[in-house]
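Peer 1: Need the 3D shape of this:
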Amino acid sequence: MRKRTASPAWREREHRVAVLMFDRPAMFETSVAIEVWGNDRTEQGVPYSEVRLCSNEGPTLRVDVGFDIHLEHGLEALDWADTIVVPNGGRPNPVIEYEPVVLDALRAAHARGARLLSFCSGAFALAATGLLDGREATTHWTYMHQFRARHPSIALEPDVLYCGGDRLYTSAGTSAAIDLCLHLLREDWGADVANTVARRMVVPPHRDGGQSQYIEQPMPSSIDVDADLRAVLVWVEGNLERHLTVEELARRAAMTPRTFARRFRAATGTTPLQWILHQRVVASQRMLETTTVSVDEIAATVGFGSAAALRQHFTKVVGSTPSAYRATFRHAA
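Peer 2: I've put the predicted structure just below:
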C-alpha cells in the first residue's frame, strides 16, 4: 500500500500532472517535469503525483535529439490534470501556429481550475490562448523581442527566472524550469517538501538573481560607434576608475556637451553616464570571474568608489549580487 501525504491543495488525493508535448519536444525541459513530479518520493514525505505525457500530434513524436517517443494520452489528459506543463519544442516555438483544438483545451482546463505553466519558449503556447493578456510573463531571453512583438498585450518580464499567479506561470530557459517547479512545490506543500526534492535532484532549492546575469549584454562598446566617438569611448574603457563627466568627454571629442550627448545617444541608444555605468558593471563582472581580489578593490578599480555602490548598480543591471555572481561564474571561468 503506497503511503500518501495529505495535501490540502489537492483535496487528499493524488496530484495529477499532464505534460503537453508538440512535435520535436525538448527533452531536458520535459524531463524536468517528470523528475519533479513523476518520481514516487512518498517515503520521504513528498505527496504523490501522477504524470501523463500527452499530445494531439501523437501517438509517436520525434524528439529534438533524434529518437521517437510513444505517448499513451491525447488531449483528454488536459481534462484530467490539476497541473498542465507546456515545455518548449525542438522547433522554434515562436513560429508555430497552434491548432485551435489545443488552445481551446488549455482555456477550458484553466477555466475549470487547472494550473498552467510553461518552460522556456513554451510561453508562446500559453500566450496564444489569450490567458496571459494583461498579465506578467517571461520566456528565454533570446525570444524576448519576438514575444513582445507577437504579444504586445502581455507584460513581459525579461530579467526573472519565472513569474506568475492565478494558476498561470511562465519560466525562462532550460534550468529555470527547475526553479519554477520547486517554487510550486513550495507553494503547494511547503519548504520541507521543496527542499527534499531539491536535495534529491542535487540542485539549490532557490536561486538568487534572474536571467539577466546570463544574457549577453547588448550595450554597444567602443568598436560599435563612429570614428569621431570611438577614441573617446576607448579612453573611457581604460580610465573607468576616474571621475568621468559629460563635459570632460565632450572636450575630448571636440564637441559641445549638448552636441556630444545628442551624438552619443544616436550612436549607442543611451546616455553617456548610463553607458559608463554599464561599462563599469561589465568590468566588474570580468574581475569577479577572473580574479580573487575583494569587492572593495574591484569597486575602486572600476570607478564605483565603494563596495556599496558596486553592489547597488551591479544588482540592478545583472540581477545578482557581486558575491553570488562570483560564486556562480568564478570556477566556470
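Peer 1: only C-alpha atoms for contact and neighbour calcs from this point on.
Peer 2: Fine.
Peer 1: what about the residue lying closest to residue 21 once chain neighbours are set aside, distance to residue 85?
Peer 2: Excluding the flanking residues, the one nearest residue 21 by CA to CA, 6 or more residues apart in numbering is residue 55, at 5.2 Å. Distance, residue 55 to residue 85, using CA to CA, to the nearest Å: 12 Å.
Peer 1: shared neighbours of those two, which are they?
Peer 2: Here residue 55 and residue 85 share the contacting residues residue 20, scored by CA atoms under 8 Å, 6 or more residues apart in numbering.
Peer 1: show me where the chain has helices.
Peer 2: 27-37, 76-80, 100-111, 123-128, 144-150, 176-189, 191-201, 227-237, 246-252, 257-268, 272-290, 295-302, 307-318, 322-329 (DSSP state H).
Peer 1: looking at the ones you listed, which is closest to residue 20?
Peer 2: Proximity to residue 20 (CA to CA) singles out helix 76-80 among those, at 8.1 Å.
Peer 1: Contacts for the closest one next, please.
Peer 2: 16, 18, 52, 54, 84, 105, 106, 109.
Peer 1: Swap in 6 Å and give it another go.
Peer 2: Residues from elsewhere that reach helix 76-80 (CA atoms under 6 Å, 6 or more residues apart in numbering): none.
Peer 1: One more, so I can put them side by side:
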Amino acid sequence: MQRVMQQAVPQAMHRVVVLALPGVVPFELGIPAKAFGLARGPDRNRLYEVITCTPDGRPVRTSEDFSIAVEHDAGVIATADTLIVAAVADPTGGSEPLPGPVAAALARLRPGTRLVSICTASFVLAAAGLLDGRPATTHWAHAERFRELYPRTPLDPDVLYVDDGDVLTSAGAAAGMDLCLHLIRHDHGSEIANQVARLCVVPPWRDGGQAQYIARPVPDATGSDTAGAREWALRQLHQPIQLAQLATQAGMSVRTFSRRFLAETGQTPGQWLTAQRLELARRLLESSDLPVDRVAEQAGFGSASSLRQHLAAAIGVSPAAYRRTFQGRHHGPTGRQPADAADRAPAGKWEV
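Peer 2: The predicted structure is shown next:
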C-alpha cells in the first residue's frame, strides 16, 4: 500500500496585539514590539507577530508632546493570542472609568486570549471587570487609588509583575520588560528569553520587586500621645532602644504605651522601630559610601548580616544590590559593574 506523504503545515506565529489608548505612555507602548519582535527560534524565524491598534484606528495623543499613528483599529483584537494594554499617564483622570470605545474594544476579546497590562493599564482591565478576584499589581504610586476603586482585586504593589495564568499585570515602566521576558521564557524557554534580554541590554531577571523603589516617608509624629517618644527614638536609632525607655519618654506604663502606640500607628513599637531603621539604612545606602557594616551600625541593626536579613525580608534585595541600583557609581570606564564583597561574603549567623 502506498503511503501518502503529508506536508507539514507551518505553525502560525503567536499574534500579540498591543492596544494604545489616549494618553498612552510612549516608553511602555514600545516595550512589547521591542521584546517580542526580537524573539527568534533556532532557525532565526520570528516567534511573534506584534500589531498595534487604537480603539478606532485613528492616531492617539500620547502623554508627551506628540501623537502616534497606527494601522489598525480594535477589530484586530479578535485575532489576538495575547492582548497587551499599554500604560496611560492618568489612569483615573477621565470622566468615566471605562469609556465606551475602550469597553467596545475589549469586548472583541476571544475566549482564551492571554491578557496583559503594563503599569497603569491595570486600571483599564479592572474597570472592565477583568481583574475581579484576580491577583494583580500596578505602579506603586497608584496602588492606594487602585485599592479604593477596585477592592475586588487582590493587589500586590511590592512585585514587578503578577502571573495569574491567562491574566498578567506588571508594575511601573521597565517592569513591562520584565513581564515580556517572563512571557517569552514561559512560551519558548530561558535561552530565547535571555537572548532577547542581551539584545535589549537589560538583565534577563531582576532581583527583588518594585518594593525597593517605593518611597516611604517617615510619618509626622506630632499631635499624638506617643509623638514625643517617637521623635526621641528617631534620634536614637543608632543604639538599642527598649520598650521601657519609649514608655518612659511618653510618661506611661509599658502596657498603656503599647496600646496607645498600636492605636496611633497601626504597628507595635518593635515593628515601627524596624521600619524606621530600614528607612534610615536605605537613605544611607543611597546617599553615602559607608561600608555596609557601618550602615548597619548607624541604623541600629548591629551587624551587616542583620541588615541583610531585614532588607531582604522587606524588599527582597541585599544592601549591596540596593546600593548599586540607586547610586550607579560603581561602574568602571567600560560600564562593568563588579560584584560587591558584601554579596560574595557568606552571610554567617543572622541576628534577630
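Peer 1: Now compute the TM-score of the two chains, please.
Peer 2: TM-score for the superposed chains, counting by TM-score structural alignment, normalised by the length of the first structure: 0.87, backed by 320 aligned residues with a CA RMSD of 2.5 Å.
Peer 1: Near the residue nearest to residue 21 of the first structure, how many other residues are there?
Peer 2: A count of neighbours around residue 55 of the first structure, defined by other CA atoms under 10 Å, yields 23.
Peer 1: Which residues are in contact with it?
Peer 2: 20, 21, 74, 75.
Peer 1: please redo it, this time with the cut-off set to 7 Å
Peer 2: 20, 21, 22, 73, 74, 75 (CA atoms under 7 Å, 6 or more residues apart in numbering).
Peer 1: possible to save the residues you listed as CSV with neighbour count and distance to residue 117 of the first structure?
Peer 2: Converted to CSV, the contacts of residue 55 of the first structure look like this (neighbours: other CA atoms under 10 Å; distance: CA to CA, whole Å):
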residue, neighbour count, distance to residue 117 of the first structure
20, 26, 10
21, 25, 13
22, 25, 15
73, 18, 19
74, 17, 18
75, 19, 16
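Peer 1: circling back to that earlier point, from the helices of the first structure, which stretch is densest packed?
Peer 2: Among the helices of the first structure, helix 123-128 has the highest mean neighbour count (mean count of other CA atoms under 10 Å), at a mean of 23.
Peer 1: Give me the aligned partner of residue 271 of the second structure over in the first structure.
Peer 2: Matched by TM-score structural alignment, residue 271 of the second structure corresponds to residue 274 in the first structure.
Peer 1: what residue of the first structure takes the place of residue 298 of the second structure?
Peer 2: Residue 298 of the second structure maps onto residue 301 in the first structure, by TM-score structural alignment.
Peer 1: Could you pull up the residues touching its match?
Peer 2: Counting by CA under 7 Å, 6+ apart, residue 301 of the first structure touches residue 241.
Peer 1: let's go with 10 Å and repeat that
Peer 2: Taking CA atoms under 10 Å, 6 or more residues apart in numbering, we find residue 301 of the first structure in contact with 239, 240, 241, 242, 280, 283, 284, 287, 295.
Peer 1: do the same with residue 105 of the second structure
Peer 2: Counting by CA under 10 Å, 6+ apart, residue 105 of the second structure makes contact with 19, 53, 54, 55, 56, 73, 74, 75, 76, 77, 78.
Peer 1: Over to residue 117 of the first structure?
Peer 2: Residue 117 of the first structure touches 19, 83-87, 123, 126, 162-165, 167-171, 177, 180-181, counting by CA under 10 Å, 6+ apart.
Peer 1: what does residue 290 of the second structure give?
Peer 2: Residue 290 of the second structure is in contact with 284, 296, 298, counting by CA under 10 Å, 6+ apart.
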